[in-house]
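Participant: sequence-free structure coming up:
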């Protein structure tokens, strides 16, 4: 079996989040009481599977860049007009050049992402030459679905769910909980898959994405990956086994306590 392709990780981070301004620098307390900014916790998660020299934070904010350099990370400056994280990764790659045959967009607001998904995505992309991008989906626990439904009922934008074919082709991504599962369906949560915001691209696909105009569904849902689907570009979904914690993203200030609870439970400093 061929060795997996080398890869690099880019973590997009912008300060002017509509829902949570200043989010990359939001403090998160770990198990020992140590407080680290969100972007540092995301960087630590990325460096569990890649050497620090192959991980960059892409940002348009000098304050974020300074914080990244202070904790020992690499920052690359990108334009303010990047409309989403994937465009920001494309802009970073244009600056960095040929850093690897596979580039991963590792979300800066998802510090609880299980590190093992990264090599699985790289391998899946290597085995599927038709795919423009590979991304993971994890079967939800009952508590994760409850968290998503609570956000939905309160009108908050929470995590993203995805539906896909048995062959692993993405059908749709949504910030609503899909598919709809009747409230009285026993064990209905097993039909819901949480999309984890990690994307593996070949550099050419990343450049092609940035050259496309934002698509209608992308703009309605606020989900960058829908641009691929609306352009007819296949997206490979890689199902992964559930882990022993809820992979909550920091989308709203209300997400801080449950994320800190997971850090505490997992003993993450």
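Facilitator: Arrived safely. In this text the structure is predicted, and so the values were computed from the model without any measurement.
Participant: every contact and neighbour count from this point should use C-alpha atoms.
Facilitator: OK.
Participant: what's the neighbour count on residue 129?
Facilitator: Residues within reach of residue 129, counting by other CA atoms under 10 Å, total 10.
Participant: comparison target below:
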């Protein structure tokens, strides 16, 4: 019997850094303009052997946009403080129970589908893993972009540090670990980019939503820190970009960055 796996894409309109972000339009190689949420949905559709894909939102504008391109929506409350809380609420409203729940962030349309497959395989291969998330070793180009964002007061990507078993020690919006070396664009660095996707057991989500927000989560604005602060191990799964550029849409400036990748790769 196979584990039933679903992907849930949390999406909210009222983003502090970029209001209305899920409906931001991105122009592809053919000139076609699609919303961020539609491009994130299409990314999820490229993941094989998934039993269902849903957008979880509290905003009717986002729900209407998803319905217009043929996606499925689960409406959630306005009380969700982050994507994991929204996913946890959506799980309770799934038409059928799931064994593995994947949270694909709605601001990461460049996520390669094999990143998600790697998480699912890790969860299926080790029943003790309660939560898994991908990490990608930064090359100099990505690290330099992180540094540029911080120099300009922008919050860019998240970095991860982990132990010898690949269980997370910490996640931060600062660049960790510290290194003052200058790296060439194609040079490997000791910094690992935390990719915005998670796989959970439904039991872990049920506990998460009952726990209060603690100090580290509040300071960093990173939802996964709630689990670390409560002693839950998070397995970091090393993934390979295979030459694909990966960038999340965190700030308005990232629209041009993502469009450049879409157009360079010939993605419509």
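Facilitator: On my side now, so go ahead. Predicted model only: the values in this text are computed from it and were never measured.
Participant: TM value for the aligned chains?
Facilitator: Between these two chains, after superposing, the TM-score reads 0.95 (TM-score structural alignment, normalised by the length of structure 2); 267 aligned residues with a CA RMSD of 1.7 Å.
Participant: and residue 174 of structure 1, what's its match in structure 2?
Facilitator: Here residue 174 of structure 1 is matched to residue 172 in structure 2, going by TM-score structural alignment.
Participant: equivalent analysis for residue 134 of structure 1, please.
Facilitator: Checking TM-score structural alignment: residue 134 of structure 1 goes with residue 132.
Participant: in contact with the match of residue 174 of structure 1, which residues?
Facilitator: 158-160, 220, 222 (CA atoms under 8 Å, 6 or more residues apart in numbering).
Participant: from those residues, pick the one nearest residue 71 of structure 2.
Facilitator: Distance ranking of the contacts of residue 172 of structure 2 against residue 71 of structure 2, using CA to CA, places residue 222 first at 27.3 Å.
Participant: list the contacts of that closest one.
Facilitator: With the criterion set at CA under 8 Å, 6+ apart, residue 222 of structure 2 makes contact with 171-172.
Participant: a helix runs through it, doesn't it?
Facilitator: No: with DSSP: H, G, I helix; E, B strand; the rest coil as the criterion, residue 222 of structure 2 is coil rather than part of a helix.
Participant: assumed residue 9 of structure 2 was part of a strand.
Facilitator: Yes: assignment of residue 9 of structure 2 by three-state DSSP places it within a strand.
Participant: what does it align to in structure 1?
Facilitator: Under TM-score structural alignment, residue 9 of structure 2 pairs with residue 11 in structure 1.
Participant: can you tell me how far its match sits from residue 108 of structure 1?
Facilitator: 6 Å (CA to CA, to the nearest Å).
Participant: redo the contacts of residue 172 of structure 2 as TSV? Include distance to residue 92 of structure 2.
Facilitator: Putting the contacts of residue 172 of structure 2 into TSV (distance: CA to CA, whole Å) gives the following:
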residue	distance to residue 92 of structure 2
158	29
159	31
160	30
220	28
222	23
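Participant: check those and tell me the two furthest apart.
Facilitator: 160 and 220 (12.6 Å).
Participant: so for the two, which sits in the more crowded spot?
Facilitator: More crowded of residue 160 of structure 2 and residue 220, by other CA under 10 Å: residue 160, with 24 against 14.
Participant: what's the closest non-adjacent residue to the aligned residue in structure 1 for the more buried one?
Facilitator: Superposed on structure 1 with TM-score structural alignment, residue 160 of structure 2 falls opposite residue 162. Nearest non-adjacent residue to residue 162 of structure 1, counting by CA to CA, 6 or more residues apart in numbering: residue 173, 4.4 Å away.
Participant: in three-state terms, label that neighbour for me.
Facilitator: Applying three-state DSSP: residue 173 of structure 1 is strand.
Participant: and it, what does it touch?
Facilitator: 160-163, 195, 223, 225-226.
Participant: now the residue nearest the centre of structure 1, nearest residue through space, not along the chain?
Facilitator: The residue lying closest to the centre of structure 1 (CA atoms, centre = their mean) is residue 197, at 2.0 Å. Residue nearest to residue 197 of structure 1 in three dimensions, not counting chain neighbours: residue 107, with 5.6 Å by CA to CA, 6+ apart.
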